[in-house]
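*Asks:* Structural data only, the sequence is not supplied:
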């Protein structure tokens, strides 16, 4: 007979000791959650930052820990007194499970057109081992309610702790990623932010997560840390080169029927790379293994690209692949020898959160960063062309290509018009 476990303590390099209760331990032991041990948090960033080998597993533990701290502070102030105890339980487990649907190699495959990891969460929550763990809670529809929290579809007053401007996921990953990469960015005033978190009642009567005016500067530290990490780590040119190579490699394998998207959603980093290396005609896999990354042929800050230019590069991977092959042909290179990259994160420094003033009035949180949000986003973004071999590429030609709409690009491809002579 198994003896129920009350709790365990896990040592963490960021938060020191993380206490896991019995429900969390049941989740932890499930196959879907253990898979996260083998999915690196930052994908191919370890090719640039050797310390970036931390995984979704420890990040999930960190988010769970922060959820416990935030809920504990709210409870101390009596703000949870009129909520069922199960609400807090589900929020903590949602923090623990928020990445359970994640693909291998960070967000690269979502950029490549596969379903978001939030959309896949319900599928993983339906795994028999997780179902049994959640059933032991005795909470009606626990798995469904956790999935709603993860997808941002929950009406719980505590939902903002899982998805929103203040979600605890961001606090952990920014702090953890900076620590593991060894960079002096990503600094967040965590204690001030958690102590300033409160439940507020909106004009329509809904209760939701907000922040006290005293924590406004801490909230800005979170949003600015996000900008710094995107500019210096997540969108580092070599990280983006490896990501572009990986996306093209996987999309090609799926198009050829060599890989199944459903299988990818259940596998791990190394299992996926091993499968890719075994496939015929996959030189990109060998190059990634040996860190023979494509070089920059063009590197243009988004400030040099028209405001709405190039959005098809960020949002239409199928069209991008066609353009890449046409460009490779015009440069007398093999298919897939040219790759385009223009990452997007328009909500990078956005704040959508109610703020409680010292007078007790509820207002939209205002940040000095919001006035320059678009400028910060454009400053962090770069339109890049990567190549397997060095080639001369006129930056003005790249800008001219980015100025085209998706419809104009398709028209040029269908007409056989040279893309580099526009």
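*Replies:* Structure's in. What do you need? Predicted model, so just to flag it, every value in this text is computed and none were measured. Numbers count the residues shown, from 1 in each chain.
*Asks:* Only C-alpha atoms from now on, for both contacts and neighbour counts.
*Replies:* Will do.
*Asks:* May I have the secondary structure class of the residue lying closest to residue 9 once chain neighbours are set aside?
*Replies:* Closest residue to residue 9 apart from its sequence neighbours, by CA to CA, 6 or more residues apart in numbering: residue 19 at 4.4 Å. Following DSSP: H, G, I helix; E, B strand; the rest coil, residue 19 is assigned to strand.
*Asks:* hang on, residue 19 packs against residue 10?
*Replies:* Yes - taking contacts as CA atoms under 8 Å, residue 19 lies within contact range of residue 10: 6.4 Å.
*Asks:* Show the contacting residues for the residue nearest to residue 9.
*Replies:* By CA atoms under 8 Å, 6 or more residues apart in numbering, the residues touching residue 19 are 7-10, 65.
*Asks:* Could you list which of the residues you listed belong to strands?
*Replies:* Applying DSSP state E to these, the entries found in strands are 7-10.
*Asks:* can you put the residues you listed in a markdown table and add distance to residue 140 and neighbour count?
*Replies:* A markdown table is the format used below for the ones in strands among the contacts of residue 19 (distance: CA to CA, whole Å; neighbours: other CA atoms under 10 Å):
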| residue | distance to residue 140 | neighbour count |
| --- | --- | --- |
| 7 | 23 | 13 |
| 8 | 26 | 13 |
| 9 | 28 | 11 |
| 10 | 29 | 13 |
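*Asks:* here's the one I want to compare it with:
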């Protein structure tokens, strides 16, 4: 995509005040005109032909946004689903497209709300920029950085805000003048950032603007519509829902809170309830079958270990996002950095780098961490399953200090919660619905829902891993792995869990074969001893 898109020509150039006067139908007409005259059209695999406003094209043609071409949307999942190798780049464009369609549809349906040209542009830009803060390997990088620097509360939404500040800085921001040409003044920066990460302090008469890209109330937003449709298509997983119907049957209603305050919020026709259940079910299935597939979790764990060993977290500084190394960070650049790091003079640091390089080599050769087993944790919904606590209980179940130390180094316990987006609660109860011909919120309760709908919306399972694999295991490791497997089985039995053992693992297979061979040899020796006739002593 080139950067030939232009701002309005001198003959049609408008002032910020002129843009502010464009509202409702007029604002949508102006956006359409600008897009047709100076925008770009691309062919997307999910949405077909997408028309991009010229200001969006200017944002896309920056180095900060182009970096998303090299960030896989699903991180390490492409090692399990080879076709799921799409990037954050196309997802961001798809989200901007859906955001524009929804806000323009609402502007036309509700002319009295006076949705402005600026507001429409800000919503589309928020959709485009909402993932610009993602690091290498997407969500896995967030979790890793937050674990290494908990005081910084590292989230890609917050990083996106810092990059937006960098791009729109009045002194040096490369997009500041472009935004100004379309009437977007300094307040636009704060509005776009808040649309990406609402904080609950938004103006109530404009709350609907902050429910389009990132809806904290119900979890229903254009970001989710695009990534579920795109990820499901690329992974070739079943299930479907119609985001087109969501747009067609959306409107803005006045919602009265318990404290008497009234807010303008997005609502959907009550007949779309089944369509929303389909969407939430697709989300649950994608998390369980793709995003947190057991092997994907193994690969994520290996990359976490990799980053910790080579001090990857120290390269990216949260307070230097705009002009630091982060804007050069992609999946491949991180791999290159690890494989080509000069060996430090410090022996311990050099050893860590070598271990990190070895992990990358193991991933490439598919010599992954051993999966000991997996179990459902049938705890009460309120009880938190803590992996470190479980590992400690398993390690201390064997009276051997060396085994405890081995577990601390090699045993990984990963609890995973799967839900419909609202933890243990029914997400439908958080959606604003309206009835045909009514302009107020329909009050829902469990009793009004179909009895065929699910009653449980959350489950937790636990994955048990070992960092060792067949080629790394000496006799002591094999013994400890065998002891760890037995301790995991014992812990599951004590908690009335059923452990699904992954018998395909080579190490466990070889251990099982050796056990069977030992038993067979012992049994054969006993049988032979019983069948050999005893010679009688001659008189």
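*Replies:* Happy to help now that I have it. Note that the coordinates shown come from a computational prediction; the quantities given were computed from them, not determined experimentally.
*Asks:* Please state their TM-score.
*Replies:* Once superposed, the chains reach a TM-score of 0.82 (TM-score structural alignment, normalised by the length of the first structure), with 393 aligned residues with a CA RMSD of 3.4 Å.
*Asks:* which residues of the stretch 151-300 of the second structure fall in strands?
*Replies:* Taking DSSP state E, counting those that start in this stretch as the test, the strands found in the stretch 151-300 of the second structure are 250-256, 262-269.
*Asks:* Would you convert those strands into a markdown table that also reports distance to residue 518 of the second structure and mean neighbour count?
*Replies:* As requested, these are exported to a markdown table (distance: least, CA to CA, whole Å; neighbours: other CA atoms under 10 Å):
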| stretch | distance to residue 518 of the second structure | mean neighbour count |
| --- | --- | --- |
| strand 250-256 | 68 | 20 |
| strand 262-269 | 66 | 20 |
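*Asks:* can I get those strands in a markdown table with distance to residue 340 of the second structure?
*Replies:* As requested, the strands of the stretch 151-300 of the second structure are arranged in a markdown table below (distance: least, CA to CA, whole Å):
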| stretch | distance to residue 340 of the second structure |
| --- | --- |
| strand 250-256 | 52 |
| strand 262-269 | 51 |
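*Asks:* Count the neighbours of whatever residue of the second structure lines up with residue 68 of the first structure for me.
*Replies:* Counting by TM-score structural alignment, residue 68 of the first structure corresponds to residue 100 in the second structure. By other CA atoms under 10 Å, the residues close to residue 100 of the second structure number 27.
*Asks:* Residue 100 of the second structure - nearest residue in space that isn't next to it in sequence?
*Replies:* Leaving aside its chain neighbours, residue 100 of the second structure sits nearest to residue 124 (5.1 Å; criterion: CA to CA, 6+ apart).
*Asks:* Can you tell me what that neighbour aligns to in the first structure?
*Replies:* Residue 124 of the second structure maps onto residue 92 in the first structure, with residues paired by TM-score structural alignment.
*Asks:* and if you look at residue 339 of the second structure?
*Replies:* By TM-score structural alignment, residue 339 of the second structure lines up with residue 277.
*Asks:* Its match and residue 285 touch, don't they?
*Replies:* Yes - in this structure, residue 277 of the first structure is within contact of residue 285 by CA under 8 Å, at 5.5 Å.
*Asks:* ok, these two, which is more surrounded?
*Replies:* residue 285 (22 against 17).
*Asks:* Could you look up the SS state of the more buried one?
*Replies:* Of the three states, residue 285 of the first structure takes helix under three-state DSSP.
*Asks:* that older thread, which stretch among the strands of the stretch 151-300 of the second structure comes nearest residue 393 of the second structure?
*Replies:* For residue 393 of the second structure, the closest of the strands of the stretch 151-300 of the second structure is strand 262-269, at 48.2 Å, according to CA to CA.
*Asks:* against the first structure, where does that closest one fall?
*Replies:* With TM-score structural alignment as the criterion, strand 262-269 of the second structure aligns to 205-212.
*Asks:* Also stretch 363-375 of the second structure?
*Replies:* Aligned using TM-score structural alignment, stretch 363-375 of the second structure spans residues 288-300 in the first structure.
*Asks:* gap between the two ends of the matching stretch?
*Replies:* The first and last residues of stretch 288-300 of the first structure sit 24 Å apart, counting by CA to CA, to the nearest Å.
*Asks:* so what does whichever strand or helix holds residue 482 of the second structure touch, helix or strand wise?
*Replies:* Here residue 482 of the second structure, judged by DSSP states H and E, is contained in helix 475-494. On a contact count with 3 or more CA pairs under 8 Å, 6 or more residues apart in numbering; DSSP states H and E, helix 475-494 of the second structure meets helix 387-396, helix 401-410, helix 506-531.
*Asks:* okay, those in CSV with distance to residue 252 of the second structure and mean neighbour count next?
*Replies:* Shown next, in CSV, are these (distance: least, CA to CA, whole Å; neighbours: other CA under 10 Å):
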stretch, distance to residue 252 of the second structure, mean neighbour count
helix 387-396, 44, 17
helix 401-410, 54, 16
helix 506-531, 58, 13
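*Asks:* Report the separation between the residue nearest in space to the middle of the second structure and residue 233 of the second structure.
*Replies:* Closest to where the C-alpha atoms of the second structure average out (CA atoms, centre = their mean) is residue 139, at 4.7 Å. Applying CA to CA, the value for residue 139 of the second structure to residue 233 of the second structure is 20 Å.
*Asks:* Kindly report the same for residue 64 of the second structure.
*Replies:* Taken as CA to CA, the span from residue 64 of the second structure to residue 233 of the second structure is 27 Å.
*Asks:* what's the answer for residue 7 of the second structure, then?
*Replies:* Distance, residue 7 of the second structure to residue 233 of the second structure, by CA to CA: 36 Å.
*Asks:* What residue in the first structure is paired with residue 210 of the second structure?
*Replies:* Using TM-score structural alignment, residue 210 of the second structure pairs with residue 159 in the first structure.
*Asks:* I'd assumed residue 209 was in contact with that match.
*Replies:* Yes - counting by CA under 8 Å, residue 209 is a contact partner of residue 159 of the first structure at 7.4 Å.
*Asks:* Show the contacting residues for the match of residue 68 of the first structure.
*Replies:* By CA under 8 Å, 6+ apart, the contact list for residue 100 of the second structure reads 120-121, 123-124.
*Asks:* any chance of those residues in a markdown table, plus secondary structure and distance to residue 19 of the second structure?
*Replies:* As requested, the contacts of residue 100 of the second structure are exported to a markdown table (DSSP: H, G, I helix; E, B strand; the rest coil; distance: CA to CA, whole Å):
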| residue | secondary structure | distance to residue 19 of the second structure |
| --- | --- | --- |
| 120 | helix | 11 |
| 121 | helix | 11 |
| 123 | helix | 15 |
| 124 | helix | 16 |
